[in-house]
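Participant: Let's see this in three dimensions:
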Amino acid sequence: MKFSLKAVALSALLSSFVIAAPVAVEKRDANSDRIAACFVGLIFTGSWPGSCKAAVAVNLGLIRSITVNQMTMDFSPADPWAPTTSSNSIVATMLSIPGITLPIDSVRQHIILADNDVQIGSIDTPWSAASVKGGALTTSFSTSTLNVFPASHGAFSNFISSLNTKASHPVTLQGAVDIKLNLGIFGKLTIPGVGFKATTTFAGLNNLTPINYLFLIDTNFDNIGFITLTTIVNIVNPSMLTLKLGDVAFDTAASEGRVGISTIKDLNLVPGDNYVLSTTDLDMALPAAGAFLGNLGNADGVLTLTGYEGSSSDVALNAGLAAMKSVLVVPQNFEGSVMSQAPYKDWSLKTLPSTNTDFVVEVTATFQSPYYGFPIEMVHALDAGMDNYVTVSNVSPTTNMMRLFNFMDTLTFSVSGTGSVTVTFKGKLASVVPAAKNRWTELVAYAAANGHIPIEFTWMANIIVNNDGINRYVDWGNTGTGLGNVNIAVGADFASILNAIP
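Facilitator: You can find the predicted model right below:
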């Protein structure tokens, strides 16, 4: 007679299950016992009868709770009622079966999203890899459409509003999941329609308050009747949601009253810090706008940003944004506004064979974005009507404030927000007159002894930030901007400048 090790193992496992049941942490019912017995039988026999299929389809069966650690919602698709979603981490707590770890290697989810007992829409995901450890099934899903039910448009907008304005919000996930198991000698088996229903809490945006002011890039007067402030702000997203919202606008008011509209283009919020460009169009026809600017000289200005009926061109998202309200504090006189790093470093100057006659020198420097990761493009180092130049600093009373060279409009470059680029361009010596020869002689001696000259910039550059096509005049002077002292390296050739002076 053959002795079945499989039958002995099955018997022992079922016995273990029965003994363990009364002290198990989770409360068991008849359905739980049937599900456990089904999976024990599956592991040891490879059999999945119709009674097991019916058992797992019951809500609150195999899957007991669900935690969504990350989710992306993209509102850029053309159909506002069909945003896309994805997640890189979903953890489902499963029914505990003593001695058994289910060999699940992939899942496919059919989810119905419900809010306040109203079914909002459905998500059908593709097959995704999965693993089970300690009774927890971990998986993810790639980009899938959330199809909002036609009768639930209002409920969906209310759901978005709750996520935007609350610190947390409960959401019910229900439906079915198809699972694939690797049963070893029994091969692979697909079990469709494992039912689930669980309420999980999403951390909300909490009105994104406060929005933190970082840096004023420029002030623009091109739009008649308006003063446009372009500012880098940090929006801290406290949730696990990544939201791709597109262009978003907020009605903006100061303590003096309404001042205009603030716009953030292509707003993508990830969990944590988000450095974004905020453009505020101050409507100077509004008395509060002028009062706001005038009062900034004496105190911080508090701006309240509120959603309104035109906040987004996406009708589904717009209704959800309408309830949102956040605060931005603009510091007195825009003080404390600092770049993330200096826009330039590693300066050097070299004379040319022609310098003695045309006074043109070769300048080399390394450039990087000072705007919190936004790429920049140099359009004009010397724009029409500008007087951009470099002066000597901290050498001696006679040479300090002496112009070393004037910028020529020969510097162009583009650099990513995180990279750097080294560029060589032309400058033109200044103050090359007989009366200045003693100062040049002193400067040449200092350079020979130190290998560099301390300098200061007076520089209003014309640049484009973040590839937006808008020419901005930015102050790249190193005095009053927190950039500190700059040295420009020179070699033995620098002494030849004395030959240029009559």
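
Participant: can we go C-alpha only for contacts and neighbour counts from here?
Facilitator: OK.

Participant: can you pull the contacts of P83?
Facilitator: P83 makes contact with 73-77, 145-147, according to C-alpha atoms under 8 Å, 6 or more residues apart in numbering.

Participant: Next, the structure of the following sequence, for comparison with the previous one:
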Amino acid sequence: MKLILIPFVLGISAFAANVNAVPMLSKRASSFVDSASCVVVFLASASRTETCKTDMAADVGAVVSITLDSLLLDFTGPDPLTAKVSSKGLKVQLAKIPGPITPSFPITGTREVMVLNDNTVDMATFSTPWSSATVDNMNVMTTTVEECALKVIPEQQAAFSKFITSVIMSSTTQEFILKGTVDANFTLPLPFGQKATTLPGVGFSSKTSLGGLNGLSSASFVRRTTDNSWDANKMFLFNFEIKITIPSQISIAVGDLSFNTVTGTGASRVDLGVSTSKDVRLAPGDNLLQVTLTTKGSDETTFFNALKSNGNMVVLEGFSESSKNKVIADAFAPVKIQLTLSF
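Facilitator: You can find the predicted model right below:
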């Protein structure tokens, strides 16, 4: 084992001598050396002191960047503060240690405890199951996030909803931080084979980003789906289909979603009723949603006349009861979707 660890120890020494060659690590040199020294001890003895656990859990700059090729958030469960999260494409750029000898430990699997942070606020946490991983010759690790529970910190529900709003409304990208610790499975080369080893509790912190949904401004009317109909309370129903194109890598399931629906502005503004779409699930690309507008009265003639006098244009406005889930209701409250109906 001592022969195996020599390259790693030399790599640490090279790092200490050349730390200024990596600006992002220069401020963390002492913590890196402490952490890496603990790694050497752990590999030799399979044990760690409490001090080493703390040193290894610190962010020492080993992760340069994190890229999410996809992200699924599912808020349809019974607990409004818990969502399902998963990703089929998580890429991590790992730092290279400068020096004549760079230790290489092929990573074969990881699991993480992650914290989602935006504007210095820790908003949510999730712990991933083990997933397979590979590292290429550019030090890019590719893995997945298998489905697990994302838990919104109760005191930060408003901040998390605001973060989701920012993702929905952004026309570019929304940047945030993923941080936490990772357990890594890798293989150590031995003179007569290999040894599988798990390195626990290595700290990281990195900026990442999600493409915005551009305020759902791509929404367009497709067709009216039924003839005139009324609900049990004799309120007139206008059923139609819309298309929303999602330009982001994010998929989001929010359940039933409702919007106040108005036509006209100023003195000509008319509150038509509430439009509801059941089991809303938005994914990258084109999405077709079935919508029912429940009007405020039974008279379809009044409804159609109000539309015609305003060029058949309506605005679907989010409000405080857009969803039974307060996280989602607050997130969609600022959303306004403009449509031109046809009938």
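
Participant: TM between them?
Facilitator: Scored by TM-score structural alignment, normalised by the length of structure 2, the superposition of the two chains gives a TM-score of 0.81; 325 aligned residues with a C-alpha RMSD of 3.4 Å.

Participant: which of the contacts of P83 of structure 1 sit farthest apart?
Facilitator: Based on C-alpha to C-alpha, the longest span within the contacts of P83 of structure 1 runs between S76 and N147 and measures 14.1 Å.

Participant: So for those two, which residue has more residues nearby?
Facilitator: Set side by side, S76 of structure 1 and N147 give different neighbour counts by other C-alpha atoms under 10 Å, the larger being at N147 (19 against 16).

Participant: From A62 of structure 2, how far off is the most centrally placed residue in structure 2?
Facilitator: With distances taken as C-alpha atoms, centre = their mean, structure 2 has L71 as the residue nearest its mean C-alpha position (5.3 Å). Using C-alpha to C-alpha, to the nearest Å, L71 of structure 2 is found at 23 Å from A62 of structure 2.

Participant: ditto for T82 of structure 2
Facilitator: Between T82 of structure 2 and A62 of structure 2 the distance, using C-alpha to C-alpha, works out to 30 Å.

Participant: Ok, T102 of structure 2 next?
Facilitator: Taking C-alpha to C-alpha as the criterion, T102 of structure 2 is separated from A62 of structure 2 by 13 Å.

Participant: Have a look at those two and say which one is more surrounded.
Facilitator: Ranked by neighbour count (other C-alpha under 10 Å), T102 of structure 2 and A62 place A62 first, with 20 against 17.

Participant: mind listing what that one touches?
Facilitator: 94-96, 204.

Participant: 6 Å instead?
Facilitator: If a contact means C-alpha atoms under 6 Å, 6 or more residues apart in numbering, then A62 of structure 2 has 94-95 as its contacts.

Participant: What of the one 10 residues further on?
Facilitator: Under the criterion of C-alpha under 6 Å, 6+ apart, the neighbours of L72 of structure 2 are 85-86, 250-252.

Participant: which non-adjacent residue is nearest D273 of structure 1?
Facilitator: Once its chain neighbours are removed from consideration, D273 of structure 1 has its nearest residue in V236; the separation is 4.6 Å (C-alpha to C-alpha, 6 or more residues apart in numbering).

Participant: Quick one: map T294 of structure 2 onto structure 1.
Facilitator: Taking TM-score structural alignment as the alignment basis, one finds that T294 of structure 2 is matched in structure 1 by D281.

Participant: My reading is that that match is in a strand; is that accurate?
Facilitator: Yes: secondary structure assignment (DSSP: H, G, I helix; E, B strand; the rest coil) places D281 of structure 1 inside a strand.

Participant: Good, wrapping up.
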